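[1] Sequence and computational prediction follow.
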Amino acid sequence: MKKIIPWLMLAITIAVAVIRAQPPQTQPLPENLLVVRSDSLKAFVGARALFPLRGGIKGETWSIEDVLATGSRSPVGEHAPRIQIVQTDLAPKTNSPALVLRWQEGERFGTACLTQTTGLLTSPSTRFTPGLIAATDIAATMEGKPFGAGRPATLVSGNLAELKLRQATWERKAELLRFLVVAPWLFSLALLFSAWRGKSLGNPNIFGGIALVLWADLLLGSPLLERLPFSYSVTEAARFYGIGNDAAGLFIGCALAAGFEAPTLLAVALAIGAPSLGANNGCFLAALVGIAAQKVGKLPVKKRLLASLAALLGIGLLFLGLARWDVSRGAGAQTHLGQAISGERTGSLMLIGRKLAMNGHLLVSSPWSLLLLTSGILLARRRAGGDLITGGAALALNDSGVLAAATLLFPLAAQKTQSPPAQSGAGG
């Protein structure tokens, strides 16, 4: 029976990913919409959505008005196309629906209201979360086609009460995020104390339980991750769905520390990377690297080079297969990976540059670098080469790779603090 369970988990993961691959039924918005800004929405009735007001990247003077007008979160050339948002405090003098926007400095969300309609607005950018669109979607909605990084909003059923409940959840999560910066300091101190005492911080059962909870949560649509103060944050506008780098790193690290068998580890990787589940491409690759490193490290030294080359080929084929699957789902459901491959997403070099800049900034400023360094040193002392390679992949393959690598290496280091150093040449 125990041999069947890992394969059953893999089969369930694939089945759920396929079932949830197609987007929900939505209604397109009218063409040639008038986009209006108003300081009050009391005079307007219609379908609504929230959009995060966090725009641009740290250190740039890039206002929310620029984001809305260009469909980009990073500065574009002065001759780049922009849409015009009309400023008014009165209802638009038109018999056609209008998209009315309200935002105010100091608030976390702006509000969009499509007049003469009912329901909630959503978009592919937020994986069709009812009542949520990206600020970059405003320009695309006005144009009726992808514009910058945005995609046109669509209409789904729902009401204002549901939207207020979701907003309360997102606001609470944003408040809890303030306390998350303490975690890497506490974890680092715990690791050092554990290493000093020669006792492990956890065992395979604890790490396995954490991994199984995260696996089940992703398959159920992330109801837990939506409320926890890590993974994606709607208010930050960096990720609206799936699994963020910090939670994905923890997921991988716990699965490896638990000693899961290969089919279970593949289920973990697929839950992280499938576009309809975790949609985290960098951590999907890091998970595959972790599986390969675990298996290759157990082979005799003479066989490792050939096995490593075969593993790299296998990882490439699996990633290509995932990418082609994303492309096949159509432009309305594709993640950023599918858009980049199909040519729907422009500015790929700018996006890569932003990601590299963010990683560099986090390496020198984030407290998670302390946990990354602490875990890395402890694992290096145990000569856990495979674990360090996996952490390096998580660091290199993600924009906030510092978080992914730190949370990935933490459970591995926590488990091995009581282990004697491995013999020279051991794969870890």
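    Structure's in. What do you need? Numbering: from 1, shown residues only.

[2] Please make it C-alpha for all contacts and neighbour counts, starting now.
    Noted.

[3] Now the terminal residues of stretch 359-371, how far apart.
    Distance across stretch 359-371, first residue to last, is 15 Å (CA to CA, to the nearest Å).

[4] Report the buried residues of that stretch.
    359, 360, 362, 363, 366, 367, 368, 369, 370, 371 (16 or more other CA atoms under 10 Å).

[5] What is the subsequent helix or strand relative to the longest helix anywhere in the chain?
    Longest helix of the chain, by residue count under DSSP state H: helix 301-328. Heading C-terminal from helix 301-328, the first helix or strand you meet, by DSSP states H and E, is helix 336-342.

[6] I'd like to know which elements the helix or strand following that following helix is packed against.
    Note on helix 336-342: by DSSP H and E, the next helix or strand toward the C-terminus is helix 348-365. On a contact count with 3 or more CA pairs under 8 Å, 6 or more residues apart in numbering; DSSP states H and E, helix 348-365 meets helix 401-416.

[7] between the helix it packs on and helix 348-365, how big is the angle?
    Relative orientation of helix 401-416 versus helix 348-365 (axes from the mean of the first three to the mean of the last three CA atoms, to 10 degrees): 50 degrees.

[8] Quick check: nearest residue in space to residue 191, chain neighbours excluded?
    Take residue 191 and drop its neighbours on the chain: the residue closest to it by CA to CA, 6 or more residues apart in numbering is residue 414, 6.2 Å away.

[9] Okay, buried residues for the longest helix of the chain please.
    Neighbour-count burial for helix 301-328 flags 304, 307, 308, 311, 315, 318, 319, 322, 323, 325, 326, 327 (criterion: 16+ other CA under 10 Å).

[10] The first one contacts residue 293, correct?
    So the one you mean is residue 304. No - counting by CA atoms under 8 Å, residue 304 does not reach residue 293; the two are 9.8 Å apart.

[11] how close does residue 410 sit to residue 372?
    Computed as CA to CA, the residue 410 to residue 372 distance reads 8 Å.

[12] re the thing from before, which two of the buried residues of stretch 359-371 lie the greatest distance from each other?
    Spatially, the most separated pair among the buried residues of stretch 359-371 is 360 and 371, at 16.1 Å (CA to CA).

[13] returning to that earlier point: the more surrounded of residue 410 and residue 372?
    Neighbour count, other CA atoms under 10 Å: between residue 410 and residue 372, residue 410 has more, with 29 against 24.

[14] wait, that one sits on residue 375?
    Yes - counting by CA under 8 Å, residue 410 touches residue 375, with 5.7 Å between them.

[15] alright, now check it against this:
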Amino acid sequence: MDDVTRALEDAHRREWAFVLAATVRVAGDLDLAEECAQEAYVSALAAWQRDGVPRSPGAWLTTAARHKALDALRRASTLRRKLPLLVEPVEADATGRAADQVLDAADGGVPDDRLRLLFTCCHPALAPEAQVALTLRLVCGVPTPDVARAFLVPEATMAARITRAKKKIQGARIPYRVPAAAELPERLDSVLTVVHLLFSTGHTAPSGDALVRDDLCERAVDLARTVVALLPAEPEARGLLGLLLLTHARRHARTDPEGRLVLLEDQDRGRWDPVLVSLGLKLTAEALTAGPAPGRFALQAAIAGVHAAAPTFAGTQWDRVVGLYDRLLAVWDSPVVALNRAAAVAFLPAPDGGPEVALAAVDALAADARLAGYPYLPAARADLLRRLGRSEEAATAYSESLELTQNAAEQAFLAGRLAAVRVSGAFADRSPSIHS
């Protein structure tokens, strides 16, 4: 790979969102802006080979893309003037701007166009899967075929999903702006939720052979860093980044050399990334103390921090973990949070905890329709039954979880546990679904 190609690939990875976001401001249309940004990168290959790599590749690409957008708008304007009028002109509002103009060019003190782009992609009017797909495509610059592969759908399906999302932005006249102060908490939560969902999809892939999709995790971490850089005063943004870093720090220890799942109890903590752990703990502490009450991402980061700070699994402060889950449930009534709390209760001493107390909590959650088809509910139940010596019931629960699980690494683990309880009863390991 020559220096120009290497520089261009680096500029795509680092600058794509900035180039596209700045071009949208000129183009007034997501499709046109994306096309012009892509053309700018193509033009750069020949220009940089001829003239050398510029000192600021991002600025060069942004200027080129904006010029291409302006040229396209001029050509379109000329064409409209010269062709017969086949349709009625679009009405303009009091400012002279077209009524169907999607993009709000007012600055409003916004620090960076990338933030506008991110909030547009994560607008609550879009379906969650569309938000994630659009964020990957436009903010991260991931090609549509790669987005499709990430979510295991045909390329045509993903292309249609992205196109529909763009049309929804156009049709609903979703403004290209950062929300006003009164709107920010709700809208910021949508952005952080999309980033967290993207990371979760990579942390434990829903299907496929590999447990972890590092590419998705890295992109989610990069997005979280971007949000913190653009909104440094938002504690929940810091909390999310802290959570992702603390979780991602364990990635190398979560599987063995053959790709088999390694539970948290059995992980070699020497393989955890100490730099990510240190930074994650720092960000978490800042998020917990920055406001009157920590939000759901800061509290999840705090739970991850307790695990990261424990010298061994046995040395984990489970009372603190359970207490943090109680605080988390108070701000986020999620059955998945309640399930994780039950798993933590299993490690408390009696009479407040232990497998039997935890099993009662898990069984109570089975009636929650939101957990229907959730494979980690029967997996957690199977582990508790196994630890209580109820092997036949544990085998049934393991079988149920196995039927619902599509990731090969998790399937192999569950199949091994199922065989073990059938042969020799309960073992002492932990469930793969919780704290792994």
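    Looks like it arrived, so ask away. The structure presented is a predicted model; accordingly, all values stated were derived computationally and were not measured.

[16] Can you pull the TM-score for these?
    Once superposed, the chains reach a TM-score of 0.34 (TM-score structural alignment, normalised by the length of the first structure), with 217 aligned residues with a CA RMSD of 6.1 Å.

[17] which residues do residue 304 and residue 293 of the first structure both contact?
    Between them, residue 304 of the first structure and residue 293 share no contacting residue under CA atoms under 8 Å, 6 or more residues apart in numbering.

[18] Make sure residue 411 of the second structure is actually in contact with residue 402.
    Yes - using CA under 8 Å, residue 411 of the second structure is in contact with residue 402, at 6.0 Å.

[19] Between those two, tell me which one has more neighbours.
    The neighbour count for residue 411 of the second structure versus residue 402, taken as other CA under 10 Å, is higher for residue 402 (22 against 19).

[20] Which positions within whichever strand or helix holds residue 218 of the first structure qualify as buried?
    According to DSSP H and E, residue 218 of the first structure maps onto helix 204-219. Residues of helix 204-219 of the first structure classed as buried by neighbour count (16+ other CA under 10 Å): 204, 207, 208, 210, 211, 212, 214, 215, 216, 217, 218, 219.

[21] circling back: could you list every helix and strand in contact with the longest helix of the first structure?
    helix 281-296, helix 336-342.

[22] Let's have those helices in CSV, adding mean neighbour count.
    Converted to CSV, these look like this (neighbours: other CA atoms under 10 Å):
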stretch, mean neighbour count
helix 281-296, 25
helix 336-342, 18
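
[23] Tabulate the buried residues of stretch 359-371 of the first structure (TSV), appending distance to residue 257 of the first structure.
    Below are these laid out as TSV (distance: CA to CA, whole Å):
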residue	distance to residue 257 of the first structure
359	26
360	28
362	26
363	25
366	25
367	23
368	20
369	21
370	21
371	17
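
[24] Among those, which one lies nearest to residue 142 of the first structure?
    Distance to residue 142 of the first structure across these (CA to CA) is lowest for residue 359, with 33.5 Å.

[25] Run a quick check on the closest one versus residue 403, I expect a contact.
    No - contact criterion CA under 8 Å: residue 359 of the first structure and residue 403 do not qualify, at 9.4 Å.

[26] intersection of neighbour lists for the two?
    Residues touching both residue 359 of the first structure and residue 403 by CA under 8 Å, 6+ apart: none at all.

[27] Assumed residue 156 of the second structure was part of a strand.
    No - applying DSSP: H, G, I helix; E, B strand; the rest coil, one finds residue 156 of the second structure to be helix, outside a strand.

[28] separation between it and residue 238 of the second structure?
    Per CA to CA, residue 156 of the second structure is found 36 Å from residue 238 of the second structure.

[29] With residue 22 of the second structure instead?
    Per CA to CA, residue 22 of the second structure is found 25 Å from residue 238 of the second structure.

[30] repeat for residue 13 of the second structure
    22 Å.

[31] So which of the two has more stuff around it?
    residue 238 (30 against 14).

[32] from what I can see that one touches residue 286, true?
    Yes - look at residue 238 of the second structure against residue 286 with CA under 8 Å: they come within range, at 7.3 Å.

[33] Now stretch 23-38 of the second structure: buried residues?
    Going by neighbour count (16+ other CA under 10 Å), the buried part of stretch 23-38 of the second structure is 23-30, 32-34, 36-38.

[34] can those go into JSON lines with extra columns for secondary structure and distance to residue 383 of the second structure?
    JSON lines is the format used below for those (DSSP: H, G, I helix; E, B strand; the rest coil; distance: CA to CA, whole Å):
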{"residue": "23", "secondary structure": "helix", "distance to residue 383 of the second structure": "53"}
{"residue": "24", "secondary structure": "helix", "distance to residue 383 of the second structure": "52"}
{"residue": "25", "secondary structure": "helix", "distance to residue 383 of the second structure": "54"}
{"residue": "26", "secondary structure": "helix", "distance to residue 383 of the second structure": "57"}
{"residue": "27", "secondary structure": "helix", "distance to residue 383 of the second structure": "56"}
{"residue": "28", "secondary structure": "coil", "distance to residue 383 of the second structure": "55"}
{"residue": "29", "secondary structure": "coil", "distance to residue 383 of the second structure": "52"}
{"residue": "30", "secondary structure": "helix", "distance to residue 383 of the second structure": "49"}
{"residue": "32", "secondary structure": "helix", "distance to residue 383 of the second structure": "53"}
{"residue": "33", "secondary structure": "helix", "distance to residue 383 of the second structure": "52"}
{"residue": "34", "secondary structure": "helix", "distance to residue 383 of the second structure": "49"}
{"residue": "36", "secondary structure": "helix", "distance to residue 383 of the second structure": "54"}
{"residue": "37", "secondary structure": "helix", "distance to residue 383 of the second structure": "52"}
{"residue": "38", "secondary structure": "helix", "distance to residue 383 of the second structure": "51"}
